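In: Quick one, structure for this:
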Amino acid sequence: MAKLDDPGLFGRQWAAAYDSPGNPDPAPAVDFLAGLAGAGPVLELAIGSGRVALPLAARGIPVEGIEASPEMVELLRGKPGGDSVPVTVADMADVPVNGTYPLVYLVFNTLFNLTVTGRQEDCLHNVARVLAPGGRFVVEAFVPDEAKFDQEEREVQVRSVTEDAVTVRMHRYDRAAQTFVRQTITFTDGGVRLQPFGMRYQWPEQIDAMAAAAGLELEARYATWQRDEFGPESTDHISVYRKPS
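Out: This is a model prediction of the structure:
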């Protein structure tokens, strides 16, 4: 297995700093998802540290999760209410849970973390398997922008500079494969630390095609969790897929 194909890699590398300031406010996503959840239970793929799941559960909606990283699950367990959320430690593409759900969701571009060819398709087929008839699958993802890719490849992003360390970030895109590798490099007088990360990105219509192949129908698409209209200039999308009744 290539390093970037390991589903637990992200959590092992980033769990320690994952809940640092600067993450998106989960409140709009929680409001949106609560409106689709009904009485639950709902399933979050790549539940992480519970940034969305815990405030959703606090509204009385039963939430379950799948997470490949035990380090992320440990973060979740350390938060108020974290012990009451059932989490299966596994590759989210397999959706290895039983039962049916009125809502399955996946936020913050995490679908693209499945870098092995065919695994995104596997994920959608398995989501369709566990969705109740009429249930929804919600995906939050960025809209690929090749001009931004060009810019990121040309520049070295300086992440931090202190008297003890320097951290920089660089990108390399494979446009034919629709993948990228991002390398975060920290230099100290004790050595060099590499933190690689990769994605296999898709345009919205490509996700639509994967969903259709899994038997799901696009019900709605928005530019934000506040349901702003999606258009040609939108940089992100919230797509709602429905399993026919």
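In: From here on, just use CA atoms for contacts and neighbour counts.
Out: OK.
In: from memory Leu194 sits against Thr186, does it?
Out: Yes: at 6.7 Å, Leu194 and Thr186 qualify as touching, with contact defined as Cα atoms under 8 Å.
In: Between these two, which has more neighbouring residues?
Out: Neighbours per residue (other Cα atoms under 10 Å) separate Leu194 from Thr186, with Thr186 holding more: 18 against 13.
In: one more to line up against the first:
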Amino acid sequence: MIDQQSLWDAEAARNYDTPGEGAFAEGVLGPAVRVLAELAGEGQAVEFAIGTGRVAIPLAEAGVDVSGIELSHAMVARLREKADERRIPVVQGDMTTTSAGTGFTLAYLVYNTIANLLTQDEQVECFRNAARHLAPGGRFVIELWVPQLRALAPGRGGTVEVSQPGYLLVDTYDPLHQQVISHHVRFGPDLADGREARIERTPHRYIWPSELDLMARLAGFEREHRWADWNRTEFTADSPSHVTVYRLAAPSM
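Out: The predicted model follows:
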């Protein structure tokens, strides 16, 4: 059993925030916020795994009433340094069962975070929990990477995803169980503790797009859109990730 609180601790929360760079760059964050604001309309939004507020804070600044669910105490503490409970209310707990209310027009789960749920059953329950939060016709948006198994050389179990000064990301795959371990290696003289290198590992269960669609159907959703990115680029067989919009079907009369 993985201790999620230890995995997403104060150091992870601190390293997650990179204002103006990486996932916080305007070219990355801006299109996401614009799409989510459009989908929320005049209603309320709930973010599953709200983290430190990377998306929720600018979405609230765009005029959307945002609530959140977050498991990590450290992530919530970091969020509270930037936005108080009145501005962005957060319920601490697991996104498969925890409730932040009902009647939302939009639920969203971004940045590959559904893969942090390590079993298929948990991932299905996440969809069902999203359905419980939404009003009929409400939407659930997921941003997720496409497993790059074609990049695995014969006899090799891993891929180098990022190689840049001071940082190396290596993903190792277990195709039998659809498990990926991301190895984050940070190195160089800038490490605060003086070490030459530090390695962190995060586990994931990868999901094929078609499997994700079936999970959605089990929870009463219909797929409305699938794009390669937040700019609504066409999704193709070569797309490394996708943004998928599901709509909760209205109850039958």
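In: Could you look up the SS state of Glu11 of structure 2?
Out: In terms of secondary structure, Glu11 of structure 2 is helix; the call rests on DSSP: H, G, I helix; E, B strand; the rest coil.
In: what's the burial count for it?
Out: Every residue meeting other Cα under 10 Å relative to Glu11 of structure 2 is counted, giving 12.
In: do the same with Gly65 of structure 1
Out: Applying other Cα under 10 Å, we find 25 residues neighbouring Gly65 of structure 1.
In: Kindly state which residue of structure 2 is aligned to it.
Out: Following TM-score structural alignment, the counterpart assigned to Gly65 of structure 1 within structure 2 is Gly68.
In: again, but for Leu33 of structure 1
Out: With TM-score structural alignment as the criterion, the equivalent of Leu33 of structure 1 in structure 2 is Leu36.
In: got it, and Arg77 of structure 1?
Out: Arg77 of structure 1 maps onto Arg80 in structure 2, by TM-score structural alignment.
In: can you pull out the helices in structure 1?
Out: 9-14, 27-37, 53-57, 70-77, 119-130, 146-154, 204-213 (DSSP state H).
In: average offset between the fourth one and structure 2?
Out: After superposition onto structure 2, the average distance of helix 70-77 of structure 1 to its aligned residues comes to 1.4 Å, using mean Cα distance after the TM-score superposition for structure 1.
In: Any figure for the gap between the most centrally placed residue in structure 1 and Val168 of structure 1?
Out: Averaging the C-alpha coordinates of structure 1 gives a centre point, and the residue nearest to it by Cα atoms, centre = their mean is Thr110 (2.0 Å). Relative to Val168 of structure 1, Thr110 of structure 1 is positioned 23 Å away (criterion: Cα to Cα, to the nearest Å).
In: and if you look at Glu71 of structure 1?
Out: Using Cα to Cα, one obtains 24 Å as the distance from Glu71 of structure 1 to Val168 of structure 1.
In: Name the residue in these two with the higher neighbour count.
Out: Regarding Glu71 of structure 1 and Val168, a neighbour count based on other Cα under 10 Å identifies Glu71 as having more, with 20 against 15.
In: How about the contacts made by the more buried one?
Out: Shown here is Glu71 of structure 1, whose contacts under the criterion Cα atoms under 8 Å, 6 or more residues apart in numbering are 11-12, 15.
In: same deal with Gly157 of structure 2?
Out: By Cα under 8 Å, 6+ apart, Gly157 of structure 2 lies in contact with 172-174.
In: Recalculate using a threshold of 6 Å.
Out: Contacts for Gly157 of structure 2 (Cα atoms under 6 Å, 6 or more residues apart in numbering) come out as 172-173.
In: do Val30 of structure 1 as well
Out: With contact taken as Cα under 6 Å, 6+ apart, Val30 of structure 1 is in contact with Leu56.
In: Longest strand of structure 1, counting residues only.
Out: Ranked by number of residues, the top strand in structure 1 under DSSP state E is strand 131-142.
In: Average offset of that one relative to structure 2?
Out: By mean Cα distance after the TM-score superposition for structure 1, the fitted strand 131-142 of structure 1 averages 0.5 Å away from its aligned residues in structure 2.
In: okay, the angle between that strand and helix 27-37?
Out: The directions of strand 131-142 of structure 1 and helix 27-37 differ by 160 degrees, with axes from the mean of the first three to the mean of the last three Cα atoms, to 10 degrees as the criterion.
In: Summarise which helices and strands strand 131-142 of structure 1 is packed against.
Out: If you count contacts as 3 or more Cα pairs under 6 Å, 6 or more residues apart in numbering; DSSP states H and E, strand 131-142 of structure 1 packs onto strand 101-106, strand 236-242.
In: and for it, what span of structure 2 is it aligned with?
Out: Per TM-score structural alignment, the counterpart of strand 131-142 of structure 1 in structure 2 is residues 134-145.
In: Outside of the matching stretch itself, which residues are in contact with it?
Out: Contacts with stretch 134-145 of structure 2, where a contact means Cα under 6 Å, 6+ apart, come from 102-112, 240-250.
In: Narrow those residues to those that are buried.
Out: Burial by neighbour count, judged by 16 or more other Cα atoms under 10 Å, picks out 104-110, 112, 241-249 from the contacts of stretch 134-145 of structure 2.
In: Which residues are in contact with Gly107 of structure 1?
Out: Quick fix: residue 107 of structure 1 is Val, not Gly. Val107 of structure 1 is in contact with 139-140, counting by Cα under 6 Å, 6+ apart.
In: Off-centre distance for the match of strand 131-142 of structure 1?
Out: Centre-to-centre, stretch 134-145 of structure 2 and its host chain are 12 Å apart (Cα atoms, centre = their mean, to the nearest Å).
In: Contact partners for Ser241 of structure 2?
Out: For Ser241 of structure 2, the contacting residues are 144-146, 228, taking Cα under 6 Å, 6+ apart as the criterion.
In: That one maps to what in structure 1?
Out: Using TM-score structural alignment, the equivalent of Ser241 of structure 2 in structure 1 is Asp236.
In: what's the spacing between its match and Ala15 of structure 1?
Out: The spacing between Asp236 of structure 1 and Ala15 of structure 1, counted by Cα to Cα, is 24 Å.
In: Over to Thr224 of structure 1?
Out: 26 Å.
In: Kindly report the same for Val85 of structure 1.
Out: Applying Cα to Cα, one obtains 18 Å for the distance of Val85 of structure 1 from Ala15 of structure 1.
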